[in-house]
Each structure stands twice: as structure tokens, then as C-alpha cells.
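Undergrad: quick one, structure for this:
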Amino acid sequence: MDVVLVSRTQAKLDATADEIRAQYPSRRVKCVRADFTDPDTSAVYSHVGRELHGLEVGVLVNNVGLSYPHPEYFLKAAEDRCGDADGGKAAASAGWGPQLFDDMVRCNITSMVNMCRLVMPGMADRKRGCVINIGSTASRIPCPLLTMYGATKKFVEKFSRELNTEYGGKGKHGTNITVQCVMPGYVATKMSKIARTSWLVPSPDTFVKSALQTTGLEPVTTGYFPHTLMVKAIELAESISESMMARTVMNNMLGIRARALRRLAKEQQQREEAQSATATDK
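TA: Just a heads-up that it's a prediction; the model follows:
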């Protein structure tokens, strides 16, 4: 199967393409540079559409995603200098500000809708295809301090489920397109900021191998059995006491937030000390 990669960073596109070519020399790889957070969505998807023109895309994986730099209150996350009251200048980490939520909607929702709009007509004409939309367990379980992220992922679940009903199946009205929403929990990736793997936090390779076994079988899945157990356990706890579960998760998120702010403060202090030392040397 040949591969088309779409991302905003050319260096990462090239590196990934080189990896694929090294492992699968007979496969062709095409790179398309596109920034899904760009406010000019018309230009972005016109460009992507031109790059995909004439290609028979059999499998579409919508995996682009944007989350918070760290858990934060909704109103504070939209401030230009988010976290100043807690951690001084160190807390004004990159990514915060009024544009964060707009970028998140464009990246997590608008990109998925438009990529499906561009690719699915060809699948419908050929009466076959597969769309895998990457959501998150955040759409199923409480995630205060990641409110916008969880809300965008709930859209992914609903959008995927209804598309699968509309276009799945081989009957009179079906077009034999499988649309699946995969909702992982924590995976050891750069976005999760978790480096060490465990039974509950798999490596990307372990997760993907597990998730692919569900393609065509389950329209909505976590893709990984331990994550399913986690979701079921939390849903059971919510059924007993929703308020208690919400408080428990909130306290956990506040702990993660506090650690992130301390880390940012420490990094800022180290930068200031380095700048001071450089100025002294001069």
C-alpha cells in the first residue's frame, strides 16, 4: 500500500517518509505540507485537494490532534499569559492564548470533516474504503481542565458513528465504507508527555497492532483492552456517584497542573540564570 503523509512540518514529513521507504522500498510515499490550524481553511483544503487529485485513497487515517500544553482552567487557558498568577513568567508557556481554542477546533474537528469530504467521494464511487478517526477516551470519561479537548473528541466519536451508519454496509443504501472511531487512553507519545511504557500505557507500536485488529469489527473502540477496562471502571464509578468521580478526576488534574507549573518555573529560573551568567561574562 502506498502512503500519503499530510502534516505541517516538512522536516517531520521527510523523516517519516524516509523511514517508510527504508522499511518498504517498493512503496511510494507522497508528502503534503498543510497546517490544519491555519485560519484560511479554504486555501488549506484546496491545496490538499489538489495534491490528492487522481489518487485512489483506500484508507484514510485522521490522526492530527491538538491538546493543552498542560491541564488548565477554561478561562485561564484563553489568556495570553496563562498561569502568571501561579508560576510567574514561567507559566506563560507556548500555545496559550485566545487562539488556542480556535486552533483546537480547526485541528481536531475541521480537519477531520474536510479530509472526509475530500477523500470519501472516491471511496463511495469504488464501493469500498476505510476511514479511521482517532478520538480519545476523554470523550467518554471526565476530563476537567482539558474541557475543550474532551469536547472536540466527543465530536469525533459522534461524527464517526453517524458516518459509519450512513456509508457502511453493502445494502441498497450502503457504500461499503467502514468508518471507525478509535479512542485511546494514554499512549507513550510526545503529546502525552509519557516516555515509560506500562500495561496501561502502551508504546505506539503495541497500541496500533491492537487497534488494527478491531477495524471492521467495532465502529467505536478504545483499540486496546486495558483502556477499555479503564473506561468501564470509570463509568461504573460514575454510575455509583458521578459527583465523587468528578471530584476525584479534578483533584488528579490539579496535581498534574501543579507539577507542570513547577516544572515551567524551574525551567524559567534556569534560563534566567543562564542569561545572567552570559551577561556577567560579557
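
Undergrad: make it CA atoms for all contacts and neighbour counts henceforth
TA: OK.

Undergrad: do you have the helices of the stretch 101-250 of the chain handy? List them.
TA: Counting by DSSP state H, counting those that start in this stretch, the stretch 101-250 of the chain has helices at residues 111-126, 147-167, 204-212, 225-240, 242-281.

Undergrad: tell me which of those helices lies nearest to residue 69.
TA: Of all those, helix 242-281 sits nearest to residue 69, with 9.0 Å by C-alpha to C-alpha.

Undergrad: buried set for the closest one?
TA: For helix 242-281, burial by neighbour count (16 or more other C-alpha atoms under 10 Å) applies to 245-246, 249-250, 253-254, 257-258, 260-261, 264-265, 268.

Undergrad: could you do stretch 157-171 as well?
TA: In terms of neighbour count (16+ other C-alpha under 10 Å), stretch 157-171 has its buried residues at 157, 159, 160, 161, 163, 164, 167, 168, 169.

Undergrad: now the most centrally placed residue in the chain, what's its secondary structure?
TA: Centroid-nearest residue in the chain: residue 65, 3.0 Å away (criterion: C-alpha atoms, centre = their mean). Residue 65 falls in the coil class when you classify it by DSSP: H, G, I helix; E, B strand; the rest coil.

Undergrad: wait, it sits on residue 108?
TA: Yes: in this structure, residue 65 is within contact of residue 108 by C-alpha atoms under 8 Å, at 5.2 Å.

Undergrad: what about the residue nearest to the centre of the chain, distance to residue 45?
TA: To residue 45, residue 65 is 17 Å away according to C-alpha to C-alpha, to the nearest Å.

Undergrad: check residue 163 too.
TA: 20 Å.

Undergrad: ok, residue 277 next?
TA: Residue 277 is 48 Å from residue 45, by C-alpha to C-alpha.

Undergrad: same check on residue 216?
TA: Going from residue 216 to residue 45 by C-alpha to C-alpha gives 28 Å.

Undergrad: swap in residue 178?
TA: Taken as C-alpha to C-alpha, the span from residue 178 to residue 45 is 23 Å.

Undergrad: have a look at those two and say which one is more surrounded.
TA: residue 178 (23 against 19; other C-alpha atoms under 10 Å).

Undergrad: to compare against the first, here's another:
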Amino acid sequence: MDLMELFFISLGAAVVVYYGVKLLLFSRMLFPKLWFPLSKFFFTSMGEWAVVTGASEGIGRAYAFMLAEQGMNVVIMSRTTVTLDQVAKEIGDTTGQKVKVIATDFIKENVFSEIEEQLRDLNIGVLVNNVGVLPSFIPCQFLECAELDQTVTKVINCNVKTMAKMCKIILPGMENRGKGVIVNISSGIATIPFPLYTLYAASKVFVERFSQGLQAEYKDKGIIIQTVAPFGVSTRLSGYQPINMVTLSPEDFVKYSLQYIRAGDKTNGSVCHIVLGWILQSIPLKVLHGELVEVYLIKWPPSVNVLPLRGFFSINLPISL
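TA: Have a look, this model is predicted:
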């Protein structure tokens, strides 16, 4: 056997091992209960209270309900007091847990000192940073966004600043107790550079990078910090897409995503969304971006929330905003 033949055999073996390991790691995501089991009292062992931002509807509301069903008291935060009070009553009547309401507008400046004061004496074991704002329901190029200066400020304040500030408020208590869970909600739209939703997608990339860096810093303190990046979930921000195999109800998505709490610093939250993420990353950006711009300029809108991706694939890919 000459040297060249030995080289190619070794190279082939290395490729097989590499992709075999990747396949094994991927297969773990298909069976989260087997690979990432949680004890019955996992969440209550983190602390007495859970805090959920953007909890008046959609994914945030589902997290608040699910954590209350796990035995936690919950603090729900959003803009509208009337809606929050209704959600609080529903959670209390259904689960018997305590519910604290904090009405605040995260788009505004200087709201966090009051929030910190209201949370000061609570033993907070779980934080879900869910609140977010979409610059425009209709996809548009960056400079075409209405009231661009104000929109940039709103997106940064709500999608970026709020997450960092809430972590700043709650993380010290978790560090002192040596335990806690922080879930930061990103979006499948941040998987790749996404034209026509550029500002929103970029804000969700910050969510992912911030969370991953924070997890590296505090993992040894016993704290789990995870990004959850859903694709299709039927919420107001996604235009209440019809529920199907890949577009989940908020309740089903949250139920699945909580099974992945110990699966690493980022998850798409469900098997179908993990597969969708793989598909989206497999499409060459040149093809994907060209198709998106074509849809925008010529054929928009087939639907505000469904992006036709052609080229190598012929699918409708739901994107949770």
C-alpha cells in the first residue's frame, strides 16, 4: 500500500467517523426524554418563582402556564394590565399557583429600576425572556421601513436591551444560590442572514450570541442559559398561521421545548423545527436570497408569513416571527 492510498483511506475513515458522530448527536434530539431527562421537581428545585416577559399571549403565555403547572409561582409581564389580569386569573384558577402581574412597556426607556424593585424579594428560579417587537408585518427593505429611526430604537429596546437588563436583574440571585434557568427566545429567522426582515433577524442573532456567551460564563455556577429559536408557531406575530405538522400551537411548542432544557445552549425547540433549521442552513445563501427578493419584488404577498423557497427545494417554510 503506497502512501497516497493510505492517506485517502485515512481521510475516508475520518469523514465517516465525523459524520457518524454528527448523526449520533442529531439522533439525540429525536428522543429528548431519553437523552435529556428532567426530574418531576426540576423546575421547582431551581426556585419558587418564574418570571416571563411578553406573557399576555402566544409563546410567553404558554410558558407561564406550563411553569405554573410544574408547581412554580409566576410573574407575568407585558404592556396591557387588563390582559395580564385575565391571564393571571386563568393561571391561578387552573393551577392554584400565585401569579404576580407587572405591567410595563419594554419599548420605553428607564423601566427597569421599577421592575427590579418589584422582583427584589422573590426567589426566582426561572427567567423566560420572550418579549419582542416586529418592525413591520409586511416584509420590506431596511430603508423602506416606516419611521425608521423610531423603529430602530423600539427593536433595540425591546428585543435586545430588555433581555440583557432582565438577565442583569435576575442573574445575581441565581449565581448566589448556584442554580437557575434562563430561556431567551430567538427565532428560526435568525438561522441565516434574512433579507426583508433584516433588523428583526439581526436582533435575534444578538439573543443567540449573548445567551451562548453568558452560558459559557455561568455554566460552572450551576445555571442553565439557553436560546430557543422556533420556526412556525401560531401566534399574533406570525399572523396566526394554521396549525399543522410544522406550525405548532404555542402550548405544544412550549411543551416540547421544555424537554430540551438540558440539551445545550441552543435548540429549535421541537423535532420538526430542528429539521427545518437543518434544511434552511443547507440552502445556498445566494439561491435563498435571490428567491426571497424575487418574491418581494414580483409575487408578494402569497402570505405575509409563508416564504416560498424554491431552487433546490420546493417547500413552504413557516417562519415564526
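
Undergrad: roughly how far does the aligned partner of the residue nearest to the centre of the first structure in the second structure sit from residue 219 of the second structure?
TA: Under the alignment (TM-score structural alignment), residue 65 of the first structure pairs with residue 132 in the second structure. Counting by C-alpha to C-alpha, the separation of residue 132 of the second structure from residue 219 of the second structure is 26 Å.

Undergrad: try residue 173 of the second structure
TA: To residue 219 of the second structure, residue 173 of the second structure is 15 Å away according to C-alpha to C-alpha.

Undergrad: likewise residue 205 of the second structure?
TA: Going from residue 205 of the second structure to residue 219 of the second structure by C-alpha to C-alpha gives 21 Å.

Undergrad: and residue 165 of the second structure, by the same measure?
TA: Distance, residue 165 of the second structure to residue 219 of the second structure, by C-alpha to C-alpha: 19 Å.

Undergrad: now swap in residue 238 of the second structure and tell me
TA: Taking C-alpha to C-alpha as the measure, residue 238 of the second structure and residue 219 of the second structure are separated by 33 Å.

Undergrad: cool, and residue 3 of the second structure?
TA: Noted for residue 3 of the second structure: a distance of 45 Å to residue 219 of the second structure, by C-alpha to C-alpha.

Undergrad: can you show me the strands along the second structure?
TA: In the second structure, the strands defined using DSSP state E lie at 49-53, 73-78, 99-103, 124-129, 180-185, 223-228, 266-267, 306-309, 315-318.

Undergrad: so where is the shortest one in the first structure?
TA: Using TM-score structural alignment, the residues of the first structure aligned to strand 266-267 of the second structure are 220-221.

Undergrad: that stretch vs the second structure, average offset?
TA: For stretch 220-221 of the first structure, the mean distance to aligned residues of the second structure following superposition is 0.5 Å (mean C-alpha distance after the TM-score superposition for the first structure).

Undergrad: now tell me what touches that stretch from outside.
TA: Residues outside stretch 220-221 of the first structure that contact it (C-alpha atoms under 8 Å, 6 or more residues apart in numbering): 157, 161, 180, 181, 182, 183, 214, 228.

Undergrad: what of stretch 174-188 of the second structure?
TA: 46-47, 124-130, 163, 201, 204-205, 207-208, 211, 218, 221-231, 268, 277, 319-321.

Undergrad: same thing but at 6 Å, please
TA: 46, 125-130, 204, 207, 221-231 (C-alpha atoms under 6 Å, 6 or more residues apart in numbering).

Undergrad: that one: how far from the chain's middle?
TA: Its chain's C-alpha centre and that of stretch 174-188 of the second structure lie 12 Å apart, by C-alpha atoms, centre = their mean, to the nearest Å.

Undergrad: could you tell me the end-to-end distance of it?
TA: End to end - C-alpha to C-alpha - stretch 174-188 of the second structure spans 28 Å.

Undergrad: do the same with stretch 174-194 of the second structure
TA: Stretch 174-194 of the second structure: ends 35 Å apart by C-alpha to C-alpha.

Undergrad: what comes up buried for that stretch?
TA: 174, 177, 179-191, 194.

Undergrad: now for those residues, which pair is the farthest apart?
TA: 177 and 194 (39.6 Å).

Undergrad: neighbours around the alignment partner in the second structure of residue 55 of the first structure, how many?
TA: Using TM-score structural alignment, the equivalent of residue 55 of the first structure in the second structure is residue 122. By other C-alpha under 10 Å, the residues close to residue 122 of the second structure number 15.

Undergrad: okay, now the residue lying closest to residue 122 of the second structure once chain neighbours are set aside: neighbour count?
TA: Nearest non-adjacent residue to residue 122 of the second structure, counting by C-alpha to C-alpha, 6 or more residues apart in numbering: residue 49, 6.8 Å away. Residue 49 of the second structure: 26 surrounding residues under other C-alpha under 10 Å.

Undergrad: for residue 12 of the second structure, give me its contacts.
TA: Counted by C-alpha under 6 Å, 6+ apart, residue 12 of the second structure has zero contacts.
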